[in-house]
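Asker: Provided below are the primary sequence and the corresponding predicted coordinates.
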Amino acid sequence: MRHFDLSPLYRSTVGFDRLFSLLDNVGNEANAGYPPYNIELTGENAYRITMAVAGFSEEDLSIESRESILVVKGEKTDEDGEESRVLHRGIAARAFERRFQLADHVEVRGASLKNGLLHIDLVREIPEAMKPRKIAIRNAGEAEKQIEASAA
């Protein structure tokens, strides 16, 4: 992937630092394919991230949400303490860290691990003050009559 130099845009804009840093980081994610994941829309304002983490237990995984970033880490611990002789390794058990950029007002509601799939449920809760509201349109003549009636 090509790298674009965005530094000329930094000189002529104010307040877009976060947007430009996101554009700079596109394609720079290490281990971009591991572990595989899906992002689903489960409701009008509900989402679910499903990650394939076969071989990892709850103790091997950590989920952290800070500011607007969700970080999922996995680090396999050796249960036996002994080194086993694996003749063929096809199941990846390497450590990973996956980051998801969350939109404003998106919160993590919970996580569950079942059959090697980690499910993380997210909900977008928009504050009442930011929700769209309907403004009633009155006839201009009615407003003038109300003002005259109250003045008399």
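Answerer: Yep, that arrived.
Asker: when you work out contacts or count neighbours from here on, use the C-alpha atoms and nothing else.
Answerer: Fine.
Asker: what distance do you get for the spatially most central residue of the chain to residue 59?
Answerer: The chain has residue 102 as the residue nearest its centroid, 2.9 Å off, counting by Cα atoms, centre = their mean. Distance check for residue 102 against residue 59: by Cα to Cα, to the nearest Å, it reads 24 Å.
Asker: just to revisit the earlier point, wait, what's in contact with the residue nearest to the centre of the chain?
Answerer: By Cα atoms under 8 Å, 6 or more residues apart in numbering, residue 102 lies in contact with 68, 69, 70.
Asker: hmm, try it at 6 Å
Answerer: Applying Cα atoms under 6 Å, 6 or more residues apart in numbering to residue 102 gives the contacts 68, 69.
Asker: same question for the one 4 residues further on.
Answerer: The contact partners of residue 106, taken as Cα under 6 Å, 6+ apart, are 123, 124.
Asker: for the biggest helix by length in the chain, buried residues please.
Answerer: When the chain is parsed with DSSP state H, its longest helix is helix 140-151. For helix 140-151, burial by neighbour count (16 or more other Cα atoms under 10 Å) applies to no residue.
Asker: second structure for comparison follows:
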Amino acid sequence: MRHFDFSPLYRSTVGFDRLFSMLDNANGDVPSYPPYNIERTGENAYRITMAVAGFSEKDLSLEAREGTLLIKGERAPEGEDREVLYRGIASRAFERRFQLADFVEVKGASLENGLLHIDLEREIPDAMKPRKIEIAAAGADARQIEGEVN
């Protein structure tokens, strides 16, 4: 049984905190096929790179729904006229799910040299962004309210 320590990644990522917690708490083995990387490419930008050698665009499907990114790969069966003597390149079907953090959206995907790149961006709504509140200097624009005291 393998255990991966994701604690160093907590310090360097913003959008995938829940994902790493879920992987830490998962019972059993973490699926290892296909292998993937999660990179931080900017302050609010991320990229998932997945090794999908042998799969074409038509063999892959991506779906983002309700905070979950689902990636499926399924190749059509190879012709029976071929006899494979050694199979070192995996071509089995797979399904990989990623829980996306709040406000993380998929911006695009590309397949290049056997690697599937999925670009993500965290877009926090303006209403939730921190804002600076000006403090007025006392005496400069201070107004005094005068009233009768009984």
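Answerer: Sure thing, it's come through. Note that the structure is a prediction, hence the values are computed from the model and not measured.
Asker: picking that back up, translate the residue nearest to the centre of structure 1 into the numbering of structure 2.
Answerer: When structure 2 is aligned by TM-score structural alignment, residue 102 of structure 1 is paired with residue 100.
Asker: counterpart of residue 73 of structure 1 in structure 2?
Answerer: Alignment note: residue 73 of structure 1 maps to residue 72 in structure 2; criterion TM-score structural alignment.
Asker: now the strand or helix carrying its match on structure 1. Mean distance?
Answerer: Taking DSSP states H and E as the criterion, residue 72 of structure 2 maps to strand 68-73. When structure 1 is superposed, strand 68-73 of structure 2 averages 0.5 Å from its matched positions, counting by mean Cα distance after the TM-score superposition for structure 1.
Asker: which neighbouring elements make contact with that strand?
Answerer: strand 60-65, strand 94-99 (3 or more Cα pairs under 6 Å, 6 or more residues apart in numbering; DSSP states H and E).
Asker: distance check, the match of residue 102 of structure 1 against residue 38 of structure 2.
Answerer: In terms of Cα to Cα, residue 100 of structure 2 sits 12 Å off from residue 38 of structure 2.
Asker: count of residues packed around residue 120 of structure 2?
Answerer: 21 (other Cα atoms under 10 Å).
Asker: surely it is within a strand?
Answerer: Yes. With DSSP: H, G, I helix; E, B strand; the rest coil as the criterion, residue 120 of structure 2 is assigned to a strand.
Asker: so what corresponds to it in structure 1?
Answerer: Match for residue 120 of structure 2 (TM-score structural alignment): residue 122.
Asker: check the gap between that match and residue 131 of structure 1 for me.
Answerer: Distance, residue 122 of structure 1 to residue 131 of structure 1, by Cα to Cα: 19 Å.
Asker: please apply the same query to residue 28 of structure 1.
Answerer: From residue 28 of structure 1 over to residue 131 of structure 1 the distance is 35 Å, taken as Cα to Cα.
Asker: could you do residue 97 of structure 1 as well?
Answerer: According to Cα to Cα, residue 97 of structure 1 stands 34 Å off from residue 131 of structure 1.
Asker: tell me which of those two has more neighbours.
Answerer: Taking other Cα under 10 Å, residue 97 of structure 1 and residue 131 do not tie; residue 97 has more neighbours (18 against 9).
Asker: list the contacts of that one.
Answerer: 72, 73.
Asker: the strand or helix carrying residue 111 of structure 1: which residues count as buried?
Answerer: Using DSSP H and E, residue 111 of structure 1 maps to strand 106-114. By neighbour count with 16+ other Cα under 10 Å, strand 106-114 of structure 1 contains the buried residues 106, 107, 108, 113.
Asker: try stretch 114-134 of structure 1
Answerer: 117, 118, 119, 120, 121, 122, 123, 124.
Asker: and the closest residue to the fourth one other than its chain neighbours, how far is that from residue 144 of structure 1?
Answerer: Read it as residue 120 of structure 1. In this structure, residue 120 of structure 1 finds its nearest non-sequential neighbour in residue 111, 4.3 Å apart by Cα to Cα, 6 or more residues apart in numbering. Separation of residue 111 of structure 1 from residue 144 of structure 1 (Cα to Cα) stands at 58 Å.
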